[in-house]
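**Q** Structure, please.
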Amino acid sequence: MGKLQKFFQKFKYRLIIFLAVLGPGIITAVADNDAGGVATYTVAASFFGMASQYMVIPITILLATTQEVGARIAIVTNRGLGSLIRERYGVKISLFVFIFYFIANQGVVLQNVSGLKSALQLFNLPWQLFLILICFALIFIVIKFNYKRLQRIFLFMILFYIAYIISAILTKPNWGEAIQESFIFPKKINVADFTYWFNFLSWMMAIAVTYTLFANHIKVADGYSAALSMTPIAGHLATVLFSVGLFSASILGLTIVPLATAYVFSEMFGFEGSLDADFKKGRLFYMFFIVQIVVALIITLFPQTSLFGLTLYADFLNAALLPIIFYFLISFSESTEIMGKYASHGLASWFLRLSAIVITIAVVVTFAGKIFHLG
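**A** Got it, this is the predicted structure:
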């Protein structure tokens, strides 16, 4: 009986630790499916159908690898990547990486403000007014609420992603065919289309688009067009649910991405800043968060601005940043001085290096395809 009680106590302790990190882990994973992601998934599916999902398994493996390494570094060192870059490589390198990172993330913030605009238009609301109100409400909530309260809000918002699953079911797909087609390489894909990254939620979005738009030979340029085009095929409810998912994705991305930039800035340059700090103590932290949203809002309010072109360049910048991030991940994770007994070695080390090579090749091929119009 004593052994059984000890086992359950140990299990309870591990479960508490697991649940403590589960929330941030879910938020981090789901936030990848922001407005820019929704646009990418829907456009790809309208052109290639379920064949657009052929990369889901290898991309998921790469994503799991990088997130595990990043999390291990953070847990062992109790510091973020930005802090380690500044300590090991100096302020100049940190500044270069941060400028690159800031510009790329500013583009992602713009994608999410644009996605929010599209969602408001789909709901037939005066988008200019509501867009301004929502952006400033987000700023107010982030400044006033602490980390724990914000985490609960984020977890609640993730529930709205279920709308994509219901939307996919409403299209009455052939599930066997959908699964089979997801493993078939598309015959007419261009090298530039390797930028389409997917996971389960993107798979459900792809199903919704494939069995409505792709099946009827309708090609779209963004999530807004996709949602509108679904109405005559799958009904108004499918469009509403898709719009709800886009709204939730935009809000989550619009909060998480600028916060990530603010955290990196604070770490890299040694400023105090976190969601648990008040505005006076974390002034620069919050200012970086506010500036990114306000800049994206101003650009979006000008209708003549080509948001599609701007967000496309943001995707390219993010891709170009990946090999740099991998370099630092490999450098820090393999350092016994930094990681001690938790340093990457053997098979884990080689797999991380292989992942870096695959990512770098994908980035080079994508850029070459875009520059030289290969396909």
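**Q** Please make it C-alpha for all contacts and neighbour counts, starting now.
**A** OK.
**Q** in stretch 109-123, what's buried?
**A** Within stretch 109-123, the residues that qualify as buried are 109-120, 122, counting by 16 or more other C-alpha atoms under 10 Å.
**Q** One more, so I can put them side by side:
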Amino acid sequence: MPEASMLGTCLCTCLVIAVVSSSMAEPADSQTPGRTTVPETKRRGISGFVHLLGPGLITGASDDDPSGIGTYSQVGSQFGYGLLWLALFTFPLMSAVQELCARIALQTGVGLGASLRRKFPRWLVGIAILGLLAANTFNVGADLGAVAAAGSLLSRGALHALWLVVPVALLIIGMQVFATYATIFKIFKWLTLALFAYVVTAFFAHPPLLE
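**A** I've put the predicted structure just below:
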């Protein structure tokens, strides 16, 4: 199922960050204050491992965005398990993209745009950035619409989906402007627990075991 691929991608990203970080660990006397190192993580045990997986966990979970959930629901209602075989191809592709992004960021210490600017002409980087901007704009619009539709469902139709688009957008903008990175990080990290809703839903949906 798509959510299974997403969870696998999330786990892959977490492991890549842990492994690559271990191979690139800095000397003890040059650590950045407040940064959790791999040796420190090993000393702290399970709690340290969970703390280290924070960025990778959020990155993997963010792939399961509202527009994606809406797509899963529509495709599932129309085709059932008929497209499940595609997971054999989409999972390796998703894992490769997540791993590639994680390794580039860990190796260079900069974002993807800055990495491209170091290797390619500015005009080519500009085209790539414009394409990314267009894709993200459509994706954000779809996410806002999906969140608004979910809110309308929770209100049993009392609130129209269009009425919720602007409040949701203002809430997200307000968090980015007024909240600190640490606060947003903690909120998103705990929100990843919502992924367990897939497991709970599987028991209530009673899917055919042979499928």
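**Q** Just the buried residues of stretch 109-123 of structure 1: which are in helices?
**A** 109-120, 122 (DSSP state H).
**Q** would you turn these into JSON lines with distance to Leu307 of structure 1?
**A** Putting these into JSON lines (distance: C-alpha to C-alpha, whole Å) gives the following:
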{"residue": "Val109", "distance to Leu307 of structure 1": "12"}
{"residue": "Leu110", "distance to Leu307 of structure 1": "8"}
{"residue": "Gln111", "distance to Leu307 of structure 1": "8"}
{"residue": "Asn112", "distance to Leu307 of structure 1": "11"}
{"residue": "Val113", "distance to Leu307 of structure 1": "10"}
{"residue": "Ser114", "distance to Leu307 of structure 1": "7"}
{"residue": "Gly115", "distance to Leu307 of structure 1": "10"}
{"residue": "Leu116", "distance to Leu307 of structure 1": "13"}
{"residue": "Lys117", "distance to Leu307 of structure 1": "11"}
{"residue": "Ser118", "distance to Leu307 of structure 1": "11"}
{"residue": "Ala119", "distance to Leu307 of structure 1": "15"}
{"residue": "Leu120", "distance to Leu307 of structure 1": "16"}
{"residue": "Leu122", "distance to Leu307 of structure 1": "17"}
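**Q** what's the most distant pair in these?
**A** When C-alpha to C-alpha is used, the two most widely separated members of those are Val109 and Leu122, lying 20.0 Å apart.
**Q** Tell me the counterpart of Leu347 of structure 1 in structure 2.
**A** In structure 2, no residue is equivalent to Leu347 of structure 1 according to TM-score structural alignment.
**Q** Can you give me the neighbour number for Leu347 of structure 1?
**A** Residue neighbour count, defined by other C-alpha atoms under 10 Å, stands at 9 for Leu347 of structure 1.
**Q** could you say which helix or strand contains it?
**A** Using DSSP states H and E, Leu347 of structure 1 falls within helix 346-372.
**Q** do the same with Val20 of structure 2
**A** Taking DSSP H and E as the criterion, the element that holds Val20 of structure 2 is helix 2-23.
**Q** just checking, what packs against that helix?
**A** Helix 2-23 of structure 2 makes packing contacts with helix 38-44, helix 54-62, helix 87-108 when contacts are defined by 3 or more C-alpha pairs under 8 Å, 6 or more residues apart in numbering; DSSP states H and E.
**Q** Out of these, which gets nearest to Ser23 of structure 2?
**A** In terms of C-alpha to C-alpha, the element of the helices and strands packed on helix 2-23 of structure 2 nearest to Ser23 of structure 2 is helix 38-44, at 9.3 Å.
**Q** Please tell me how far the residue nearest in space to the middle of structure 2 sits from Leu159 of structure 2.
**A** Among the residues of structure 2, the one closest to the centroid is Ser62, at 2.1 Å (C-alpha atoms, centre = their mean). From Ser62 of structure 2 over to Leu159 of structure 2 the distance is 26 Å, taken as C-alpha to C-alpha, to the nearest Å.
**Q** Also Phe204 of structure 2?
**A** Spatial separation of Phe204 of structure 2 from Leu159 of structure 2 under the definition C-alpha to C-alpha is 27 Å.
**Q** Looking at these two, which has the bigger crowd around it?
**A** Here Phe204 of structure 2 and Leu159 are set side by side on neighbour count (other C-alpha under 10 Å), and the busier one is Leu159, at 15 against 8.
**Q** Map the more buried one onto structure 1.
**A** Here Leu159 of structure 2 is matched to Pro126 in structure 1, going by TM-score structural alignment.
**Q** how close does its match sit to Thr239 of structure 1?
**A** Here Pro126 of structure 1 is placed at a distance of 19 Å from Thr239 of structure 1 (C-alpha to C-alpha).
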